[in-house]
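Novice: Okay, predicted coordinates and the sequence, questions at the end:
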Amino acid sequence: MAPRSTTLPVLLALCVALPTASCGGDDPRGSADGSGTDGTGGTLPTTGDATSDTPTGGGADDFGPESEFVLRLNDKPSDPLQLNMNKAEVAELFGDTAKDIALIEVESKTLLTQTLDTIKNACGTAWTADDPDPKHNCDLTELGKTFKGPDNTWKSSPEYSLIRILTMTPANSKVKGTSIAGMQGLADALGIGGGFAQILSESLGIARTEEFITTPELVLALQRNLLATHPAVGGDGSTLPVNLEDALKDLTTLTTKLGPVGPHPGILAPGFQSFSEVLTADFRMMAEADSNLRLLDGIDLSVGKDYMSTIVDLTGPDFDNALEFDFEDPDKFSITGVADNPTVDMRFAVREHATFINSCAGDEACKQNLPENEAMVKAMWPGSAWAIDKWLLEAVVVTGGREKYKNRMFKKCYEVLFTCALGAEVSIGPPSGWAKFDVFLDLGNPPKDQYVWELINEVAQVALHTPPSGDIPEGQANVEFTLFDIPIGITGPQVAEAVRPFLQQQAGKISELLLGDYKKNNGAVDFYYRRGADGVPYLFFVTAEDLADGTPADLYKNPGFFSCPAVSADCKVSTLELGDAGDTTHEKVKLAPGETTLYLQDDTGEVYRAAFNVQGSGDPVEIGVRVAAKK
């Protein structure tokens, strides 16, 4: 994957591969004209005439004139690559590839909690009182003032209708038009159980002023149903992925990234630009990486001496990284200039189902109407809240309700004239959450047996479509909340530390993005001289993996080193596995002191003789080679 900038990666590749002197321009080339030099003006000792037609080693009349070169081991490690960049420079360096670098996963709980609490209180906080009238007034807040319904007031808006649901408590519950409305009228008229609000409070096990579904349960429901089902989030929805491009572009990318995708209506609504200055104008990124690129001397048999770079990665865990980053080390990586407490502006959206979702009620089989029985539910109750798309409002409400009351068990008789027979009995369970309402002579037409969360979902749907100033048709109560300065839930210092493991996991990818295809700058050598993993020098015959991407794997029909001009299998002296070289993909050979004559075939099929001269018995950091082509 090539970075957007082409010149910078090439420069980086050269500077991390070459010793310091080479980066300064000292890049000697060997002679290929038969002049008998090593390419730097020096002359090697030989056992034959380097410019004659009588070369040393078998078949003197079969080979042409020799060209003489020196192959050296470049043991001096390259200087570390050091980057110290501001926001613009990071954007320029990574370009379009910034979107491929995962920077952090923001835990979604805090963001969703802050979002829901802001929405709940958009029409005031009087709903928290033990009062039948929640006294909503959306003109009290900037968010509430944005609600506009058909009559251009907040009272007819779907946003306000949703707030009525989110802030509904036993004390202020409005159940007109639902299956439990008759019971409310009966309980309040006769004072049964202290009134309907008290019965609800006791039955559900919540305070009279507590919401039917509180924020923690709704957060879980939104994570599972809305976030986890979005292609850009996935998982269990507990985290939101933020990549380098998102951060560099002040999270303006989120509108599209978390917007509608395929059948999913999106988490954020189109038409509003999300924004968060996570990285401030003072942002700096410092990174230092050791280079695993090693410059190697090699020979292109038909041309002469050339150079190539290869990766020598002894650190791991991948063992194939051109640059060795340690993002966990504060001395080798740091970011500064992150906002102390980042917030985000966004337009949060939730869509409803096109039709009313009826409860599964009055049938013992409905006890199986649960999300874990998905196949059965879709076959038997295709209109169930568990059978529709999970991201829809009705599915979110029923999921939150079940989360809150999944373990609820309750039973109580509410007497009239000191006898239960004339009153009502409310029982929840078994199974947990299964509600039954037994009323004398079925007065008030009590709800049929059903799960608590199904009943709450019915109440919510009716409330959603019956705001004070006119009904909202089914399928048109979609809501959008334009929110400003919602805390993301992570501090600047936490961001600076949290990015470390994410970047470390992508160290190889970052190395590749920074350097691009460094191999495209490699010379077309046929073999090269390098140390193995054991520190011992070997001759390596090149493979397609050493050359530019796209080089055919079968470029060489007969790779390797041979002891006879016929370059046949019976005289091959090289092998793929040799000592502790740490390599099993290259044909290689270890040279003995003195002179060794070997034969090779290049990618065109031409045969060459190479006479190698190794002086001394120590560590041969420099060897001579005389190359001649077969006539």
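Specialist: It's in.
Novice: contacts and neighbour counts: CA atoms only from here.
Specialist: Fine.
Novice: Make sure I have this right: residue 15 is in a helix.
Specialist: Yes: under DSSP: H, G, I helix; E, B strand; the rest coil, residue 15 sits within a helix.
Novice: do you know how far the residue nearest to the spatial centre of the chain is from residue 322?
Specialist: Geometric centre of the chain, nearest residue: residue 102, 4.9 Å, by Cα atoms, centre = their mean. Noted for residue 102: a distance of 20 Å to residue 322, by Cα to Cα, to the nearest Å.
Novice: right, and the residue nearest to the centre of the chain touches residue 504 too?
Specialist: No: Residue 102 lies out of contact with residue 504 (Cα atoms under 8 Å); the separation is 10.4 Å.
Novice: ok, now which ones touch the residue nearest to the centre of the chain?
Specialist: By Cα atoms under 8 Å, 6 or more residues apart in numbering, the residues touching residue 102 are 241-244, 502-503, 506.
Novice: how distant is stretch 580-587 from the center of its chain?
Specialist: Offset of stretch 580-587 from its chain centre (Cα atoms, centre = their mean, to the nearest Å): 35 Å.
Novice: What residues of it count as buried?
Specialist: Neighbour counts over stretch 580-587 (16 or more other Cα atoms under 10 Å) mark 581, 586-587 as buried.
Novice: go on, stretch 528-536?
Specialist: Residues of stretch 528-536 classed as buried under the neighbour-count rule (16+ other Cα under 10 Å) are 528-532.
Novice: and which of those residues is nearest residue 223?
Specialist: Ranked by distance to residue 223 (Cα to Cα), the buried residues of stretch 528-536 are led by residue 532 at 51.9 Å.
Novice: ok, the closest residue to the closest one other than its chain neighbours to residue 555 distance?
Specialist: Distances taken as Cα to Cα, 6 or more residues apart in numbering put residue 581 closest to residue 532, at 4.2 Å, once the chain neighbours are dropped. Plainly put, residue 581 is 24 Å away from residue 555 if you go by Cα to Cα.
Novice: The longest strand belonging to the chain - contacts with which helices or strands?
Specialist: Longest strand in the chain by number of residues (criterion: DSSP state E): strand 279-291. Judged by 3 or more Cα pairs under 8 Å, 6 or more residues apart in numbering; DSSP states H and E, the packing partners of strand 279-291 are strand 81-86, helix 87-94, strand 323-325, strand 333-338.
Novice: Next up, a structure to set beside the first:
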Amino acid sequence: MLQITNTLSAIVVGSMLLLGGCIEPLTIEDDPPQAEIAVSETRRIELRYLRFDVEGFEQVLTLDDLRAMPQATLDGVWLLDLELTPLVQNALTQLKQLPPDQVSQLPQAAQNMRTLLNITPDNVDLSGTSLEELIGLSSSVGLPPAKALSDIFEIGVTENFISIEANTQAVVQGLIASHPATQLRDGPVDAAHPDGLWAVAPNSLPITLGDVVSNFDDLAMRFGPTMTEFGEHPGFIEQATGLSVIEEEFAMTVKVNLNPLPYKGADLTDVSGASVNSIASQIESVFPVDDPDWMQVEGLVASPSISSMTVVMVENDQFIASGTSQDPLPTGNSPAWSLPPWEFERVVAEMTMLSAADISNHCTNYELGTGVQAFSACIDDNHWVEFETFNNVGNPPPPSYAWDVVLELAQVRLHDGGLQEGDADIAFTLSDVPLGVAAADIVEEIRTNMAADPVALQDLAENLTANTFGFADFYYWKPKPGGSAQWEGDWLFFVTADDIPVDDSGPARPYAYANPGFFADAALTNKLSSTANVDGDDTHEKVRIAAGDVLFVEDDVGRVYRIDVAAKPSANRLALDVTRVN
């Protein structure tokens, strides 16, 4: 794996050679394991503060470099929330426009779904629905039924009852936005997100670096069946392969400003030296996000697409009756509005309501050839539709909302071909479906998101340096040269859970400290340290020390140690005498 420390080591060594003998040799080796310190035994340890600042260093990460990293690290780097509306619209459009020879290969329910996407006043089959009465009424005045329907819905006779945009919006909001995987994503733990769960942008798919590297190979699993507050969500992607977003030449280049060398600390078990990765304490300033070129991404497919995708939508096992009352407003009393948001009948009701929003309050009167009014069709501001007949022309369809009209029609037509209720779950496989977003837009959103939250890159950056060795309980810290005078001096920082490396098997060790921090007494009742902000760090227990200070500290198995701060061997070295108390 490509590591910053490997590359920088040559720079560090070269600099030391140029500077000659005026600076003691730089070494970062840690002590070999030794026997545990015994009760009442005292051992001395010297800790050295290491620093070698670099600015504008360009780190290139290839696809192979990323593949070598722990999957947990890659999955923890959120890149963007991909808005799914373009993808869904492309999928529905492809189904709608599928050639006849391919339509015949679809399951019957999917064929019927395609018919519904193409339905217009001119080609609609009203048989088996309450609107069948409209055929007789229209015939009585010499009018095609298509004309009455187009008048009511204020569309042309060859226009779709429901636009592809309304279809898309209803599917996205009902089927996709109701899936838990599109609602929350994992992210850093902070005051606003104590559980580490972050809201996903509406109607979007959270994309991580792990998704990009693995080419989204778990898409069907992530967005398959899962439990929700409404019951089991059936999922919306049954199968997906070949999501083409990156090429093998993919590379991510980031500029970094940092001290790549680790902090030196002590493992109290045997009072041996250990190293703690220094990235966490610098993460807010590691990436020069004000530089427009701080991150470059190459090797993205110009027009990302999915080579094969099977979309699913389930129907309710029962026929869902249309509403018979205007109340409760604004939907009426159809049971469809109580269904889970992902079921076909609920989605149809929602998409029709969206389409009906543009229909005005109006009435159309139809006359016999003699000039006598035969029937009228009216729709009010709430989109309640009423047909009224005159002069014994015939029986009008019952009044209902516009969405009730389409709901009944859609259910009847979905079961064409002999399908029974409960047997018309929809599944259709499409090929080469564009994601609907350009590579340049993806890169810009990634760069913007990373700049706004560089902490999200902490695990990635720590894996690049990968210089935590041993099991330090605390480490030696000094402020950066030229920093604020209020932080001057020597400090001991107690480790936090974030200082423990994590790979796919989990943390290298549990964070089992019952009393983290530094105390004035062996009973650990008088704490000397705090998490007060010091040079941007407000998570570590820390204390400023000087020669002659006495501290007490407890390790992760409950053993207490006394620390006597000795005279400093040199400006950047610290000597500590450690005595085990119990």
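Specialist: Right, received. Where do you want to start? On a predicted model such as this, the values are computed, not experimentally measured, just so you know.
Novice: returning to that earlier point: mind checking how far the alignment partner in the second structure of the residue nearest to the centre of the first structure is from residue 184 of the second structure?
Specialist: Matched across to the second structure, residue 102 of the first structure falls on residue 78, judged by TM-score structural alignment. Applying Cα to Cα, the value for residue 78 of the second structure to residue 184 of the second structure is 12 Å.
Novice: Likewise for residue 369 of the second structure?
Specialist: In this view, residue 369 of the second structure and residue 184 of the second structure are 63 Å apart by Cα to Cα.
Novice: same deal with residue 267 of the second structure?
Specialist: Distance from residue 267 of the second structure to residue 184 of the second structure, by Cα to Cα: 38 Å.
Novice: more crowded one of the two?
Specialist: Taking neighbours as other Cα atoms under 10 Å, residue 267 of the second structure and residue 184 compare with residue 267 leading, 20 against 16.
Novice: For the second structure, identify the residue most remote from the centre.
Specialist: Relative to the centre of the second structure, and counting by Cα atoms, centre = their mean, the farthest-placed residue is residue 370 at 65.8 Å.
Novice: so it is in which element?
Specialist: Following DSSP states H and E, one finds residue 370 of the second structure outside all helices and strands.
Novice: Now do the contacts for it.
Specialist: Going by Cα under 8 Å, 6+ apart, residue 370 of the second structure touches no other residue.
Novice: burial of the nearest residue in space to residue 83 of the second structure that is not next to it in sequence, as a residue count?
Specialist: Among residues not flanking residue 83 of the second structure along the chain, residue 204 sits closest, at 4.2 Å (Cα to Cα, 6+ apart). Per other Cα under 10 Å, the neighbour tally for residue 204 of the second structure reads 19.
Novice: swap in the one 4 residues further on?
Specialist: Residues near residue 208 of the second structure, counting by other Cα under 10 Å, number 20.
Novice: Which residue in the first structure aligns with it?
Specialist: So, by TM-score structural alignment, residue 208 of the second structure is matched to residue 243.
Novice: Could you report the separation of its match from residue 366 of the first structure?
Specialist: Residue 243 of the first structure is 45 Å from residue 366 of the first structure, by Cα to Cα.
Novice: same thing with residue 546 of the first structure?
Specialist: 66 Å.
Novice: Quick one: residues contacting residue 83 of the first structure.
Specialist: Going by Cα under 8 Å, 6+ apart, the list of residues near residue 83 of the first structure reads 285-288.
Novice: if we go to 10 Å?
Specialist: 89-90, 284-289, 332-333 (Cα atoms under 10 Å, 6 or more residues apart in numbering).
Novice: which one of those residues is nearest residue 599 of the first structure?
Specialist: When the contacts of residue 83 of the first structure are ranked by distance to residue 599 of the first structure (Cα to Cα), residue 289 comes first, at 40.1 Å.
Novice: Name all residues that make contact with the residue nearest to that closest one when sequence neighbours are not counted.
Specialist: Nearest residue to residue 289 of the first structure in three dimensions, chain neighbours excluded: residue 325, at 4.7 Å (Cα to Cα, 6+ apart). Contacts for residue 325 of the first structure (Cα under 10 Å, 6+ apart) come out as 81, 287-291, 332-333, 503-504, 506-508, 510-511.
Novice: Could you check which residue of the second structure pairs with residue 325 of the first structure?
Specialist: Per TM-score structural alignment, residue 325 of the first structure is aligned with residue 287.
Novice: next one: residue 494 of the first structure
Specialist: Match for residue 494 of the first structure (TM-score structural alignment): residue 441.
Novice: With residue 335 of the first structure instead?
Specialist: The pairwise alignment with the second structure assigns residue 335 of the first structure to residue 297, based on TM-score structural alignment.
Novice: What separation do you get for the closest residue in space to its match that isn't next to it in sequence and residue 469 of the second structure?
Specialist: In space, and not counting its chain neighbours, residue 297 of the second structure is closest to residue 252: 4.6 Å by Cα to Cα, 6+ apart. Separation of residue 252 of the second structure from residue 469 of the second structure (Cα to Cα) stands at 27 Å.
Novice: Okay, helices next: where are they in the stretch 101-250 of the first structure?
Specialist: Secondary structure of the stretch 101-250 of the first structure (DSSP state H, counting those that start in this stretch): helices at 108-120, 158-166, 181-190, 196-204, 215-222, 244-248.
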